[in-house]
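> Build me a model from this:
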Amino acid sequence: MHRRAFCSAAAFGGLSALAGCSAVPPVPTERSIAGRRPVGTVTLAEEFIAGAGAGNGTLSFRGRSYPFRMAGTVVGPGGAARIQASGDVYGLTRIEDFAGIYTQGTGDRGLDTRRTDELWLQNAAGVIMHLRGTQMGVVLSLGRDELLIEMTGR
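Next up, the predicted model:
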């Protein structure tokens, strides 16, 4: 089975281990986008239960909207939370580069009960998302999250 297809099937089939599916992209920060302009925006909603999550979102890029679905993991025991976020996309030149595994390693370790949050995510193609959102619930994390995004239509 093709590696990308296997990773996709595993993540959306309920397995919560995305880490072995690809090389780990660098962890982005505010310095990663210094001097760059956003090329698109994204909105998403995700629900986490016991360290695994799933949700949907929309990418706005070059005047078009692209729906996607996602599956995510929290490295640590997890929890139960509903997250809604939106933000800017950087480094995207082709729509094909948006899908993939995004890594976020700048989160806090421990029990996260914040109502608002800021996330920096990056995939292996160099696409960076800077998201701001709200969280309802509690998540116990070791400070590293992964999110698999698949486009659902064009």
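
> When you work out contacts or count neighbours from here on, use the C-alpha atoms and nothing else.
Fine.

> Please go through this structure and pick out the longest strand.
strand 128-142 (DSSP state E).

> Output the contacting helices and strands for whichever helix or strand comes after that one.
Per DSSP states H and E, strand 128-142 leads on to strand 145-151 as the next helix or strand towards the C-terminus. Here strand 145-151 touches helix 3-12, strand 64-74, strand 100-104, going by 3 or more Cα pairs under 8 Å, 6 or more residues apart in numbering; DSSP states H and E.

> Let's compare: structure for the following, please.
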Amino acid sequence: MTTLRVLLATGLLCLTVAIASVQPVFAADDTKQPAAGQDEAGAEPSGPPSATLEVASEEMRLIMGGTAGKGVLHFKGTDYPFSYKSASAGVGAKMVQEVSATGEVFDLKQIEDFEGQYAATSSAAMAGSSDMAVTYKNDKGVVVKLKGSVKGVGLSLGAGVATIKLIKE
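All right, here's what the predicted structure looks like:
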């Protein structure tokens, strides 16, 4: 019984150290000036959204976590289909079964600025089905704020990245 207690205590200590030592990864250079309509951290845009979007995914990945799927961007009266891949760069293990979200896009001036790699700092805990909210920003100053639901189980702590590509029709 003492051995079991020691193993449990050691496991808890290791988990606590791992969670406490997670450092967010920031893709943006700290010396850059924030884009118009954003605060110093670049996370909260101000003003009306430039566009809206919907995304969906039914793929799953284990250990580092991540999803891939498709969406539609509604920008200046035109619908632009796109694909995306996302990954969590922090500590975590999760099994995502389905992602469904809608979002607002800020500081998008031209469609070419939508494609690219986006960075986010987030932490999430899922059990069964849960709500999620995450904000992504790319190097062109475009900010995407997503809200939706994630069906799956797991834990993810740390920064995430998403790559968006427009689908040429």
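
> returning to that earlier point: do you know which of the helices and strands packed on strand 145-151 of the first structure lies nearest residue 135 of the first structure?
Evaluated with Cα to Cα, these place strand 64-74 nearest to residue 135 of the first structure, the distance being 14.3 Å.

> just the strands in the second structure please.
With DSSP E, the ranges of strands along the second structure come out as 51-57, 66-75, 78-88, 91-106, 116-126, 129-138, 143-166.

> Serialize those strands to a markdown table and add fields for mean neighbour count and distance to residue 11 of the second structure.
As requested, the strands of the second structure are arranged in a markdown table below (neighbours: other Cα atoms under 10 Å; distance: least, Cα to Cα, whole Å):
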| stretch | mean neighbour count | distance to residue 11 of the second structure |
| --- | --- | --- |
| strand 51-57 | 20 | 34 |
| strand 66-75 | 20 | 25 |
| strand 78-88 | 17 | 23 |
| strand 91-106 | 20 | 15 |
| strand 116-126 | 19 | 19 |
| strand 129-138 | 18 | 27 |
| strand 143-166 | 20 | 16 |
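
> From residue 85 of the second structure, how far off is residue 70 of the second structure?
Separation of residue 70 of the second structure from residue 85 of the second structure (Cα to Cα, to the nearest Å) stands at 9 Å.

> Leaving out chain neighbours, which residue sits closest to residue 145 of the second structure?
Take residue 145 of the second structure and drop its neighbours on the chain: the residue closest to it by Cα to Cα, 6 or more residues apart in numbering is residue 135, 4.4 Å away.

> Check residue 162 of the second structure too.
Going by Cα to Cα, 6+ apart, residue 162 of the second structure has residue 86 as its nearest residue, at 4.1 Å.

> Please report how far the residue mapped onto that neighbour from the first structure lies from residue 63 of the first structure.
Matched across to the first structure, residue 86 of the second structure falls on residue 72, judged by TM-score structural alignment. Remark: distance between residue 72 of the first structure and residue 63 of the first structure (Cα to Cα) = 27 Å.

> Check residue 110 of the first structure too.
For residue 110 of the first structure, the distance to residue 63 of the first structure - Cα to Cα - is 40 Å.

> Looking at the two, which is more packed in?
Between residue 110 of the first structure and residue 63, residue 110 has the larger neighbour count (other Cα atoms under 10 Å), namely 14 against 6.

> Pull the contacting residues for that one.
Shown in contact with residue 110 of the first structure (Cα atoms under 8 Å, 6 or more residues apart in numbering): 140-143.
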